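1. structure of the sequence below:
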Amino acid sequence: MNFVDPAFFLLFLPIALLIFYAAGRLGGGQLAAMAYGLASVVFCVPFGWRFVAVTLGSMLINGVICGALVSDRPGPSQRRWLLRLGVTSNLLMLGLFKYIPAFTTIRPIGAVAPILLAWVPITISFMTFQRLVLLVDCYRRDPPAVAMIRKGRGGAVWFVAFTMGFANLLIGPIAFAREIAPQLLSRRFGRVRLIDIEVGLTLLTIGLFKKLVIADTLGTDMVDPVFKAIASHHAVLGIDACVAIPAYYAQLYFDFSGYSDMALGVARMFGLRLPFNFNSPLRATGIADFYRRWHITLTRIVARFLFQALSLRGARLARRRKWKGVRRSLFELWLPLTINFLVIGLWHGAAWTFALFGLVHGTWYTIETEVRSWPSFRNWSRRSSDRLRTALGQMVTLIPLALTFALFRSGTLGDYRRLLMAAWHRLPVSAAPPNTQVVHSGQWAELAAAFAIIWLLPNAMELLSRYRPGIVTFAVPSHTPRWLALRWRPNWLWGVFVALLMVCVLRMCGYSTPFVYGGF
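-> Here you go, the predicted model:
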């Protein structure tokens, strides 16, 4: 079951909400949390009993270790061993079910890979990272994590609700205990609030519209035919290749941000506010600005637990060896940034395309960081206007990002090379004759409309800002034109708008494709 399945939003979700609020009225927040946790288990059942067994087994192991970490019995050394055990068990599970099947060319692994893929048919990366973050919070005895797990005899109920919550179980966003635990433990949890239902339903509808009406249309009409032809070593027309690159950039945004809006909406219907995962990333004015807007919850976790640790070690090493200049920057900033982005790339899967994607973004981020530290750049920034800096930043950011995400979409480095050759009208000699043109005049209008929405209209975070639809992680400037800075209100006019979006969704729900990030 997933969010775009009509059985989910027309049957499962209404029933789960009715049971949740009935449980909250009869037994308070703890019984409501139990209903939410049980609904999450039911949500996983369509993926097969093996996936349910892996998910619950992982939850049980992490629950036992988290409970021991927040108790008073283990000493410092025992707590360190418990943390290592928890981190190792989670990473082993992630490696077993996600990365080992990628090495199918190795004979023993090739025989086992189909079995592993049958056990976990969808992503477990988000779920694993969510539990790893909670383990670290418990080790550090972060007060919200401790309060959630040690809440009387019902600590297990709150733990299950946090780690198994189906709103963000499969494709995020990844939340910290300090963000969710206070909401779960609040006296208001499980109580009916009309504004939660209204905001949540609006977010869910916007997300469904992004995914089904925009992302899937772009993918079917402009992206998939070109990339499939490239993968089959068929030549494609240069115009089709040039359109497929930005079209995939837009498709990926609407697909993943649409899912994130749905997750925010579903959680809000249950009275929970999740952290935002997107904040108009395609309006970014640089690679640093992009990663404050794109996949925000993954960015902050990798930066917190990997980059900061590596940078601190590099700074200590440079200070101990009395290094300065290039050598100090290399160990204190450049290498940590490169490793940070390499991990972000490989997090998506064990492929050379993902590794190169991470290395390119890491190198780009490093160069941009150094350029922004130059006195001449700072002087220019002080003298120039915000509008000029924004326009120039977006211009120099758009094309490189679109090209690197085309690498992200390509199956192999060879496919990416053929795509670029086609885009430059230099088709490989060995390619089959080109197919007819894929992109027609009506599809050009679709692509233009998609980028108009991206660049001009307020995102879901801005649209519903009066009602706090989610938790803001990074504060970034809004580039929405003032005359289009619309704000949602719970009135009949916006109700009609949301109803029209839902009509469009229902017309398209039979033609949905899997989420792009569903395989990561």
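
2. okay, CA-based contacts and neighbour counts for the rest of this
-> Noted.

3. residue nearest the centroid of the chain?
-> residue 295 (4.4 Å; Cα atoms, centre = their mean).

4. what sits against that one?
-> Residue 295 is in contact with 277, 278, counting by Cα atoms under 8 Å, 6 or more residues apart in numbering.

5. gap between it and residue 369?
-> As for residue 295, its distance to residue 369 is 20 Å (criterion: Cα to Cα, to the nearest Å).

6. please give the structure of this sequence too, so both can be compared:
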Amino acid sequence: MLFTTQSFLLGFLPATLLLFHLCAGRRVARQLVLVGASLLFYGFWNWRFVPALVALTLLNWGLGRAWAASGRRIWPIGGIVINLLTLGFFKYANFFADSVAHLAGWRHLAWAITLPLGISFFTFQKIAYHADLLRGARPVRSALDFLEFVTFFPQLIAGPIVRHHEIVPQFDTDPHGPDLWENLSRGAMLLLLGLAKKVGLADTLAQTCNPLFDQAAHGAALNLAQGWVAALSYTLEIFFDFSGYSDMAIGMALLFGLRLPFNFDVPYRATSIRQFWQRWHMTLSRFLRDYLYIPLGGNRHGAVRQSANLFATMALGGLWHGAGWTFVAWGVLHGLALSVNHAWTRLASRLALRLP
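-> Below you'll find the model as predicted:
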């Protein structure tokens, strides 16, 4: 059940909103409505994964409580490892096995592994949670709070990637407080804006570029005009598709009185690749920055080390998008572009200092 389907927009969402606002004055009741609705939403994709989603979420919560009780770093570190192994098995097992088999000259028959919907997003949220615990953040006390933080259906399958300290404190806020009508009006506006982006623009552009890419995939040569049409229409499609989903998620969250971080800030108006990544999928960019690039050393150890850190960060960011060497290559190219951008900035700064 996708955000753009009639069953979601005319059935699931209105019913959930009605139940939520009927019991909005009772914290536990409204949380149970949201958690129950979120698990039902996930179950529409594949109900067999709902128990696993709940079990892994509660396991991560339990590891946080163990950290609070003992102060031993093994608990959040164990949480990070468990989440990485889970993501690695479901998303990358076949990719790595196939790569090793290819290098060794073996034949690998792909394992029948079903990729859980949204696993890349909610796994990163749990990894960020444990990393924040290691940095001194307070663990979530309530299991219900943690379940709502991880499974909240507007951001469950396509982000934004939310940190626990951004949303868990909001669970105490009365959704029928003074911001009720502002949240409802802004939420409805963002929901409709995102829907228009996705259905009206992205899906229309897909009808233009997808046939051209299909022709190229089957060996047909595209002429110059077709190549440009395919490239430009896909460039716009991917933005309107992803930012549309993000706008819908943020808008729906407001309908429930919750504020999610914005994910896009007109990225195609960026004047450099560095600025582009500060505007595109911003919650992923900050995750890669805070939990990978900076821990690797960031820009603290000279230009060569900074470039290596950028390459590693963006290569792993590419792999997060998909299990394939093309995604790794895409990430490496962005790492190269960012390295050149930083080098150019340093050179321009030095030249400016030398001018009279």
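
7. got a TM-score for the two of them?
-> Comparison of the two superposed chains (TM-score structural alignment, normalised by the length of structure 2) gives a TM-score of 0.91, and 348 aligned residues with a Cα RMSD of 2.3 Å.

8. which residue in structure 2 aligns with the residue nearest to the centre of structure 1?
-> By TM-score structural alignment, residue 295 of structure 1 lines up with residue 281 in structure 2.

9. and residue 212 of structure 1, by the same measure?
-> Aligned by TM-score structural alignment, residue 212 of structure 1 pairs with residue 199 of structure 2.

10. and its match, what does it touch?
-> Contacts of residue 199 of structure 2 (Cα under 8 Å, 6+ apart): residue 4.

11. give me that answer again for 7 Å
-> Residue 199 of structure 2 makes no contacts at all, as judged by Cα atoms under 7 Å, 6 or more residues apart in numbering.

12. name the SS class of the alignment partner in structure 2 of residue 308 of structure 1, please.
-> In structure 2, the residue paired with residue 308 of structure 1 according to TM-score structural alignment is residue 294. With DSSP: H, G, I helix; E, B strand; the rest coil as the basis, residue 294 of structure 2 sits in helix.

13. likewise for the one 4 residues further on?
-> Of the three states, residue 298 of structure 2 takes coil under three-state DSSP.

14. ok, residue 271 of structure 2 next?
-> Quick answer, by three-state DSSP: residue 271 of structure 2 is coil.

15. what lines up against it once you look at structure 1?
-> So residue 271 of structure 2 corresponds to residue 285, using TM-score structural alignment.

16. its match - how many residues pack around it?
-> 19 (other Cα atoms under 10 Å).

17. give the closest residue to it in space, chain neighbours not counted.
-> Nearest non-adjacent residue to residue 285 of structure 1, counting by Cα to Cα, 6 or more residues apart in numbering: residue 393, 4.0 Å away.

18. name the element the one you found belongs to?
-> For residue 393 of structure 1, the host element (DSSP states H and E) is helix 386-409.

19. would you mark the buried spots in that helix?
-> 393-394, 397-398, 401-409 (16 or more other Cα atoms under 10 Å).

20. against which helices or strands is it packed?
-> If you count contacts as 3 or more Cα pairs under 7 Å, 6 or more residues apart in numbering; DSSP states H and E, helix 386-409 of structure 1 packs onto helix 238-269, helix 352-372.

21. can you rerun that using 8 Å?
-> helix 238-269, helix 352-372, helix 413-423 (3 or more Cα pairs under 8 Å, 6 or more residues apart in numbering; DSSP states H and E).

22. could you identify which of those helices is most buried?
-> helix 238-269 (a mean of 25; mean count of other Cα atoms under 10 Å).

23. returning to what we had before: rebuild the helices and strands packed on helix 386-409 of structure 1 as CSV, extending it with distance to residue 8 of structure 1.
-> Formatted as CSV, these follow (distance: least, Cα to Cα, whole Å):
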stretch, distance to residue 8 of structure 1
helix 238-269, 11
helix 352-372, 32
helix 413-423, 36
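
24. map residue 89 of structure 2 across to structure 1 for me.
-> Under TM-score structural alignment, residue 89 of structure 2 pairs with residue 96 in structure 1.

25. ok, how many other residues are close to its match?
-> 14.

26. since that was my last question, I'll sign off now.
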